[in-house]
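give me a model of this one.
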Amino acid sequence: MEPKITVIVPVYKAEQYIHKCIDSILSQTFECFELILINDGTPDKSGKICDEYALKDNRVIVNHKPNGGVSSARNNGIKIAKGEYMLFVDSDDWIEPNTLSTLIDHTLNDENDVIIFGLIKDLFSKKELIKSEYNGFFKKQQISIEDLRNNFIYFLNSVGMHPSWMYLFKTDIIVEQNLYFDSKLVLYEDFDFNLRYLNHSSKITFIPDALYHYNLDASTNQLAKRNKINIVSDISTVCNSLFDFINHTNQNMMLKKNAEQMYSYVLPMYTLCLKNIIIHKKVTKMSEKFEVLKQLHNDENFRLVMLHYANSIRFYKFLFILLNKKLYLFAYLLLLYKFYK
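Alright, predicted model coming up:
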């Protein structure tokens, strides 16, 4: 019998977490699934641990590949998936025992192209749980793709919708539309994939059930991990996907209606990029910082955001002027003054 759900887990340097992750999947109350573990060239014992699980349970499939990043690993899983639906789980996270049964119940009772569910963010410090936070929609709601487009910023702010592991995807849509994660992206690769998938969806169901546990280490600076010379390109790519999704049906009318909300949502993405320049002030060459500022100056989406905010927020007004005059050193000093603590 073909598996109803394919669960895809990219594995890299996950030795201390992988047992809990895999055990949470194999102990599901719903048993008609396959678990694809993608060993992304991990240097630790994670790959060996995956092989040991495959010997014990025939639902486990292990795929070994050279290191290529989380998107590359997920894409390998997509290519070999046999389930009718697809679920992504990160190797340092885990899911509730009723996750698959809950999701299957909703697929049987409702016609939908995607289910978006809740999660629990578990914040740790030195392996001690500090607090847990719920993220998700407060009630079950099924909406059309038109409703989602017209109220997308509301749902983004209410639910998040960035991580792919909040979604149960339909495999047919992924395969028929040739959808894969963009392996060049380090920032917002999940969000970019989700937006492109939603562009081919008709009905979306939100459920309040908190089925996924996202582990977050409070002692790690998540922003500092994003040291990447083409960070501007990553943000611009997902901005293009966001604008394309919201403006999909009517390029002019929809843009005017949602411009204020879209720019207010995109602004923090570029602010993240600006903060990134400062966080790496001791380890990144000044020439590389200037290169990022040049990329910002040349990025059309950043220019649109700045044109929208330059007259109302003094900091962005001055930054925009400095970048337009190619005074990158002064722009960098302005960022130091604004963000460095």
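
alpha carbons only for contacts and neighbour counts from here, please
OK.

whichever helix in the chain runs longest - contacts with which helices or strands?
Scanning the chain for the longest helix, with DSSP state H as the assignment, gives helix 251-279. When contacts are defined as 3 or more Cα pairs under 8 Å, 6 or more residues apart in numbering; DSSP states H and E, helix 251-279 packs onto helix 152-159, helix 231-246, helix 300-309, helix 328-339.

chain center to the longest one: distance?
The reference is to helix 231-246. Relative to its chain's centre, helix 231-246 lies at 13 Å (Cα atoms, centre = their mean, to the nearest Å).

before we go on, could you also do this sequence so I can check it against the first one:
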Amino acid sequence: MGETVSVIVPIYKVEKYLHRCINSILQQTYQKIEVILIDDGSPDCCGEIADGFARKDTRVKTFHKENGGLSDARNYGMKHATGEFTMFVDSDDWLEPKAIDHMMHAILAFKADVVQSAFYYAHKTYMLFDQRYYTKNGDLILLNNENLMKELVKNETVKNFAWGKLYRTKLLKDIPFKKGVLFEDVFWAHQVMHRVNRFIILNEPLYNYFQREDSIVANYTNRNLDIIKGLKERHAFIEKEYEALIQESYKSLLKTSLIHYNLLFMNRKEDKKGQHRKNIQKYIHDHFSQLNKATEKDKQLNLQLRLFYKNPYLNMLYLSGRKVVRKLKVSSRPLKLEKINRKVAQTQ
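Presented below is the predicted three-dimensional model:
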């Protein structure tokens, strides 16, 4: 395998984790890589750390720019990518040693456009492997475009994340990430996957997705609502290009809307006049017939929809009751996430 893989790493305020990330890339068993480090105006020592790696290894290219956010940094990195294949790695995450090797082998052997691996949710003292959607020793899965888009909309086996995948670079060059939004991957992924003919899923966990201690509830802001904007943009695309997936897209929009209504309620200081909650409620009311049809076969989600339609607080009470029941039954349920005790190195 003589093809070069461009690995793009946007960097901002991660000096605690940066050595771990970059070392995991440079220590790959697949050595023909170029590592593109984008210092996005980080105010800490990240820029100096990145420069240090570039001085020691000719495969590393470091660029410094004014802060523009994750999307802007990724777009900047893509302008400098020269490899036939591209990966995105977030700077607080890291790769398993054979990640690129195994992904390259699969993409070439099956003449695929994109390969996605399974991954670990990496906590400080343990890892979690999602057994609901991946089987560690399972065979790889090959998807055509129609099945790929269905799985992307469901966001279970195929994730919307840009990271954890190996792409043919030509697919990405003219599809930039949307700047100035959170959840930028949701605005971007469907545009890329629309071009994919063959998509491979490796059940082997090759990417470590670091879980910081920050709570989404404690740190919730109105910007988190960008995910709903992204899903609405994607839904318009689905209506135009994939008529058979419209109902699945409505389900995704409903689930996300209900979650964020509840998060806004728990963070009412971020929605003092309740306008954001009213906007969510209006969308669900205006699209009730479509949402009701989309959830006909999902009794639980359909019940949540009907309760919310009557009064949002009824759905919140229902969810609270389910939470209590789950706690009472927890010992009798099979584990959805396999826990692996492994201490995570935080720094170099």
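
ranking the helices and strands packed on helix 251-279 of the first structure by burial, who's on top?
By mean neighbour count, with neighbours taken as mean count of other Cα atoms under 10 Å, helix 231-246 ranks first of those at a mean of 20.

closest to S219 of the first structure out of the helices and strands packed on helix 251-279 of the first structure?
Proximity to S219 of the first structure (Cα to Cα) singles out helix 328-339 among those, at 19.8 Å.

returning to what we had before: angle of the longest helix of the first structure against helix 152-159?
Angle of helix 251-279 of the first structure versus helix 152-159, following axes from the mean of the first three to the mean of the last three Cα atoms, to 10 degrees, is 40 degrees.

what about the closest residue to I141 of the second structure other than its chain neighbours, which SS state?
Distances taken as Cα to Cα, 6 or more residues apart in numbering put I201 closest to I141 of the second structure, at 5.0 Å, once the chain neighbours are dropped. Secondary structure, DSSP: H, G, I helix; E, B strand; the rest coil: I201 of the second structure is strand.

alignment lookup: I201 of the second structure to the first structure.
In the first structure, I201 of the second structure lines up with F206, judged by TM-score structural alignment.

you'd agree that match is up against F155?
No - applying Cα atoms under 8 Å as the test, F206 of the first structure and F155 come out as separate, 9.8 Å apart.

follow-up on the earlier one: tell me which residues touch the residue nearest to I141 of the second structure, please.
V115, Q116, S117, A118, L140, I141, L142, V158 (Cα atoms under 8 Å, 6 or more residues apart in numbering).

which position in the first structure aligns with Q28 of the second structure?
Match for Q28 of the second structure (TM-score structural alignment): Q28.

residues contacting that match?
E96, P97, N98, T99, L100, S101.

and if you look at Y12 of the first structure?
Counting by Cα under 8 Å, 6+ apart, Y12 of the first structure has contacts N39, D40, G41, T42, P43, S46, S91.

and if we set it to 10 Å?
Y12 of the first structure makes contact with 18, 38-47, 67, 69-70, 73, 90-92 under the criterion Cα atoms under 10 Å, 6 or more residues apart in numbering.

which of the residues you listed are buried? Put it as a ChimeraX command.
To isolate the buried members of the contacts of Y12 of the first structure in ChimeraX, using 16 or more other Cα atoms under 10 Å:
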select :18,38,39,40,41,42,46,47,69,70,73,90,91,92
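
out of the contacts of Y12 of the first structure, which are inside helices?
Per DSSP H, the contacts of Y12 of the first structure map to helices at I18, S46, G47, V70, A73.

for the fourth one, which non-adjacent residue is closest in space?
The one in question is V70 of the first structure. P10 (6.1 Å).

compared with the second structure, how much does the helix or strand hosting that neighbour deviate?
Element membership for P10 of the first structure (DSSP states H and E) is strand 5-11. Strand 5-11 of the first structure, aligned to the second structure and superposed, deviates on average by 0.6 Å (mean Cα distance after the TM-score superposition for the first structure).

alright, I will stop here.
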